[in-house]
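Visitor: No sequence on hand, only this structure:
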């Protein structure tokens, strides 16, 4: 059998932590009032599937110096097409684009 010493070793008591004065919020502001947030919302990478012929045309346009990257070239081409839309289609496009952007914001 084990023999335990009945004498208790007393440990020195630690002093309690002083928290200081209580912090009270007097004037709360919203983040969007202080930081400029982009209107476009959430941006994340996605894939667009194209066949090899379209990919080759994009590469050839890049080699001609039309843009610095595939992303930049596609963005330019899409913006050019949007600018060419008639006003009636442009307003429809704007509504559809806004709905899709809201959908992306809800995902993240």
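Guide: Received, thanks. None of these values were measured; they are calculated from a predicted model. Residues are numbered from 1 along each chain as shown.

Visitor: make it CA atoms for all contacts and neighbour counts henceforth
Guide: OK.

Visitor: On the three-state scheme, the residue most central in space within the chain is what?
Guide: The residue lying closest to the centre of the chain (C-alpha atoms, centre = their mean) is residue 42, at 4.3 Å. Using DSSP: H, G, I helix; E, B strand; the rest coil, the structure places residue 42 in coil.

Visitor: I'd like to know how far residue 60 sits from residue 69.
Guide: 12 Å (C-alpha to C-alpha, to the nearest Å).

Visitor: here comes the other one, which I'd like you to weigh against the first:
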């Protein structure tokens, strides 16, 4: 089967790959810049709401209260948490810390 598909001898005159010099790192990243030792974990989660609440969040988003629905909900939560009494805020923080630790595990 002379002259078959795998006859590579005709390619010997073509240019071969030329290796460039060694790679030089210009901006070295430290491990601490990438890995954090925080005890928080963030992952997507769903909250079930009815269509009316969803529509209200979307409407607030559309008038510019936040750039995303997540931001709208976050802003509303922040405003409500700021209005808590001192004792309620302490209880809230304790419960929140327990839930955050549970997520970390």
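Guide: Received, thanks. The structure displayed is predicted, hence computed values, not measured ones.

Visitor: Fetch the TM-score of the aligned pair.
Guide: In this superposition the chains share a TM-score of 0.64, using TM-score structural alignment, normalised by the length of structure 2; 74 aligned residues with a C-alpha RMSD of 1.8 Å.

Visitor: And for the residue nearest to the centre of structure 1, nearest residue in space, chain neighbours not counted?
Guide: residue 105 (5.7 Å; C-alpha to C-alpha, 6 or more residues apart in numbering).

Visitor: thought the one you found was touching residue 40?
Guide: No - Residue 105 of structure 1 is beyond contact range of residue 40, at 9.0 Å (criterion: C-alpha atoms under 8 Å).

Visitor: how about the helices in structure 1?
Guide: Remark: helices assigned in structure 1 by DSSP state H are 31-34, 52-63, 70-83, 87-107.

Visitor: Figure out how far the third one is from the centre of its chain.
Guide: Distance, stretch centre to chain centre, for helix 70-83 of structure 1: 22 Å (C-alpha atoms, centre = their mean, to the nearest Å).

Visitor: If you count neighbours, what's buried in it?
Guide: residue 73 (16 or more other C-alpha atoms under 10 Å).

Visitor: Need the residues that contact it.
Guide: 58-59, 62, 66-67, 90 (C-alpha atoms under 8 Å, 6 or more residues apart in numbering).

Visitor: Of those residues, keep whichever come out buried.
Guide: 58-59, 62, 67.

Visitor: want to throw those residues into CSV with distance to residue 75 of structure 1?
Guide: Below are these laid out as CSV (distance: C-alpha to C-alpha, whole Å):
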residue, distance to residue 75 of structure 1
58, 12
59, 14
62, 13
67, 10
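
Visitor: Closest one of those residues to residue 35 of structure 1?
Guide: Nearest to residue 35 of structure 1 among these is residue 67, at 31.5 Å by C-alpha to C-alpha.

Visitor: what residues are up against the closest one?
Guide: Contact partners of residue 67 of structure 1, counting by C-alpha under 8 Å, 6+ apart, are 61, 73.
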